[in-house]
Each structure stands twice: as structure tokens, then as C-alpha cells.
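only the shape, not the letters, is given here:
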């Protein structure tokens, strides 16, 4: 189960929050993997040197954030997102009449390349790092609406191939979890106005210079670890962005 002594220390941070961070640290090191049960509350409370009530408050928050899931009579497990049940938590483009749809994705390009300065900063990578960069065109209701340019570390996603991306059977974040054990639990997304260059205009079937929405996203795994840097260009002629707040544990 790992160390049995408390990892907590006196500080201005509430005790349950310290427990929550300690559980996230254990998850980030792979101590408990997706689909596995975490130890019973009694053992965890002994491990962290806290009361059952304090331990339960920390676990309750992780359940509310869809990081853990409780199964009645069986225990608490690390959440599995393979059924795409959290898709619309991170996908926020809907038709203007409110109709939601799962996109159809077409991989446009795939490169293994030196990380740009922006990717180094967003993914917190050391100078000289390399990344996988791939571009997806997403269609909704038969119309190309979004172009995603995505960068991930070649160390964290070691062995990623173009074929894997083309043939993945589920959403991208489910693919990250299933193939690489990487769980996306939060995002930081910023919105800008942009204009279509020739490349994006061709993919989105708009005129060069047409207005687009630009979404700039960093996706995080446990313990605030950045795992993906994404820039999305969106044609909002028939679609709009629904803003949602996703807090990252500090």
C-alpha cells in the first residue's frame, strides 16, 4: 500500500486538503491505477494520521471531481473514463440551437518535432525537449467546425504513433488513459478572437480572413501536471462556446 506514516505536516492548509493532495500525489505516481480500488478508509486514515471524518471529506471532494468513484458495497475506485461519460465536461462547442453531438475526427497531420517555446512553457518541459504535434479536424452534424493543433511530450507519451491516433476507438482523453495511463482531470482554457489563415480556411470551408474563435487549452493530470497543449480554431457560423469553470487543485 506504500508508506504507512503520515505525509502531512502542520501548515495553514486545512487538514482535509492536505489529505486530498496526498491522495493525488499517490495517484500521480501510479500507486493506484485506473479502475483499481483505493485502500479502505480506516487504512487511509491511519496512513495519513487523520480521523475518518477528515479522510472522508477529502475523498468526497475527489469523488465530486470525478477523480474517484464510489461503488455501493464494493468501495472507492480510481475513475475510468473509457465510456466517454465525461466527454462534455471538456468539449464545449454546441450548435446554436443547443443540440449537442459527438464530433467525427479526421487526423490531418502528425509530427515528432522540437518543442516550440510556447509548448515548452505550457507543458513545463526542459529546453531541448521534443513533442508529438498532431492536427485533428472535427465535424459536427456533418460540418467541419473545429481544427485542433495538439502538442504532447514525447517522454510522457512514449511510442505514440499516427496509426494509434487514427484507429483509436474512443475520445482522445479516454485514449490517453487507456494507452498511456494518463488521466485528464482539469483544464485551463482561454478564449480569443482570431481570423482564418489559408490552412484553417481550407479545412473549415471559410474564406481566408473569416472570423474564428480560438481556444487555448492546457490539460492537467493529477498533481497539476500539464499533459497537453492545444490550440483550437472554431467556426462559429452555426456553433457557439459554452463556458464552464474547471478548477485545478492547488
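Nice, I can see it. Fair warning: this is a prediction, and the values are worked out from it, not measured in the lab.

use CA for all of it now, contacts and neighbours both
Fine.

who touches stretch 226-239?
93-96, 119, 122-124, 145-153, 156, 182, 184, 194, 200, 204, 211-221 (C-alpha atoms under 8 Å, 6 or more residues apart in numbering).

second structure for comparison follows:
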């Protein structure tokens, strides 16, 4: 018995949806260099948990609900990179222009010969800071304090907690499709973020410099014109 027109239309819509999803995934990883291999959380679970940052969340009103992670490795890297993006439902800044939905903040942990070599993390407005000698919990977990209310990071010697982990590769494409403003290569090629000093798109580097300048000048307020949807 042949398919009805409705079945054919439904089947065509499903097929189109699958093709669109596949195209979305390809686009999301289009900046990934050929020499880089990305292992999702399920494929590198033990190691991703071993190097997960310990975050001091004690001063936050908005707490994270997930931390999405993967591992990036390459023979051209001097270390394996464990990339953690902590997800917050919103950022409640000091005014409406400084607030947005949602918020995602990165911590990259470079590991060489089983030891933490250095950590690259976001500070103010996706600026990247490198710590070559981070304080560590249990010898493998970098300690960082999350800064309220913007959710950037700073070094910490205090206790903290581990945010529930999930697979970054499972949400990365959706985040981009929903308007996440980020430099894509800095997500799939971790040393690139360290080299360029931030996670802002290349087309918005001027705005990034102005956002950081306004933040330092005013103690936190940034005009909406220079705010990145993170």
C-alpha cells in the first residue's frame, strides 16, 4: 500500500528537519581545524571530571544549573584542553542594559602529562585571563571564584563546588542557532582564545575593548551598545 500525501509531507518535513540539523552541526564546527579532535563528555567522562574546576559560588544570586564540557586534543598542541562552559539562566547586572538571558562562562584547563599546566578563564565580558600556576583542589581541580553578578572568574584559595556536568557537543550548535555571540574558533580551538585574549567575535573586537574600558571606568556598568549576548 502506498504512502498517503500527508505521510509523504510529514516524512518530507522530518527529512528536511534532519538535513537542517546536520547543516547546523556542520556550521557550528566549521572553524574546527583539521588537526583538532573533540571528545564529548560521554567519550572522555573520567578525564573531564578529573580536571573540572572547583567553583566558589557563595556570593551568587543566580546559580548555574549545568556545566557543559568537552576535550580538545591535537598533536600540534602542547597539552590536551578540557573546556568547561558554565551555564546560567540569566545574568542580573547592575542595570537592565547590563543584564541578559542566558549567560555562559568558560574555563579552559590545559593538561600536560596528567598535570594541570595552566588555566584560561573568562574575567570581565569574555576577556581571557591565563593563570600558569593555579591553586588546585586535590591536585587536579583548578580553584576559581565566580564574580557576582557577571559570572566571570578570579583566582581563589577557598572551597567551592562542582557544577553538574553535561556534554558541550550536544548543545553547541543549538546555542549558536539561538544567537550566541562568540568567536567560534575560540570554542573549537582552545589555544586560539588564549592567543587573542577574549571570546568575542572578530567583528566586535572594538566593542570588546570599549566594554572592558567602560567596566573598569564605572565599576561594572556597560552601555547596551557594547554588550555581547553571551
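That came through fine. Keep in mind the model is a prediction, meaning the values are calculated, not measured.

care to give me the TM-score?
The TM-score (TM-score structural alignment, normalised by the length of structure 2) is 0.28; 115 aligned residues with a C-alpha RMSD of 6.1 Å.

follow-up on the earlier one: make a ChimeraX selection of the buried ones in the contacts of stretch 226-239 of structure 1.
The ChimeraX selection below is limited to those of the contacts of stretch 226-239 of structure 1 classed as buried (16 or more other C-alpha atoms under 10 Å):
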select :93,94,95,119,122,123,145,146,147,148,149,150,151,152,153,182,184,200,204,211,212,213,214,215,216,217,218,219,220,221
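
out of the contacts of stretch 226-239 of structure 1, which are inside helices?
Where the contacts of stretch 226-239 of structure 1 overlap with helices, as defined by DSSP state H, the overlap consists of 119, 122-123, 200, 204.

of all those, which two lie farthest apart?
Looking at those by C-alpha to C-alpha, the two members farthest from one another are 123 and 204, with 27.6 Å of separation.

how about the helices in structure 1?
Counting by DSSP H, residue ranges of the helices within structure 1 are 15-28, 41-48, 52-64, 87-90, 117-123, 162-167, 172-180, 198-204.

and for structure 2?
Secondary structure of structure 2 (DSSP H): helices at 5-28, 45-50, 172-177, 184-188, 190-196, 205-218.

quick revisit: turn the ones in helices among the contacts of stretch 226-239 of structure 1 into TSV, columns for distance to residue 231 of structure 1.
Supplementary listing: those in TSV, determined by distance: C-alpha to C-alpha, whole Å:
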residue	distance to residue 231 of structure 1
119	11
122	11
123	13
200	12
204	15
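
nearest to residue 177 of structure 1, of those?
Of all those, the one sitting nearest residue 177 of structure 1 is residue 123; the distance, using C-alpha to C-alpha, is 17.8 Å.

run a quick neighbour tally on the residue nearest to the closest one when sequence neighbours are not counted.
Nearest-residue entry for residue 123 of structure 1: residue 226, 5.3 Å, with adjacent residues in sequence omitted and distances by C-alpha to C-alpha, 6 or more residues apart in numbering. Using other C-alpha atoms under 10 Å as the criterion, residue 226 of structure 1 is surrounded by 21 other residues.

and residue 8 of structure 2, by the same measure?
Here the neighbour count serves as a burial measure; for residue 8 of structure 2 (other C-alpha under 10 Å) it reads 12.

from residue 205 of structure 2, how far off is residue 211 of structure 2?
Separation of residue 211 of structure 2 from residue 205 of structure 2 (C-alpha to C-alpha, to the nearest Å) stands at 10 Å.

ok, residue 192 of structure 2 next?
Residue 192 of structure 2 sits 14 Å away from residue 205 of structure 2 when distances are taken as C-alpha to C-alpha.

do the same with residue 176 of structure 2
Taking C-alpha to C-alpha as the measure, residue 176 of structure 2 falls 19 Å from residue 205 of structure 2.

and what of residue 72 of structure 2?
Computed with C-alpha to C-alpha, the distance linking residue 72 of structure 2 and residue 205 of structure 2 is 25 Å.

could you do residue 103 of structure 2 as well?
Summarising the geometry, the distance separating residue 103 of structure 2 from residue 205 of structure 2, computed by C-alpha to C-alpha, is 19 Å.

so the two - more neighbours on which side?
Between residue 103 of structure 2 and residue 205, counting by other C-alpha under 10 Å, residue 103 is the more crowded of the two (20 against 14).

assess the claim that that one and residue 87 are in contact.
Yes: shown here, residue 103 of structure 2 and residue 87 form a contact pair, counting by C-alpha atoms under 8 Å, at 6.0 Å.
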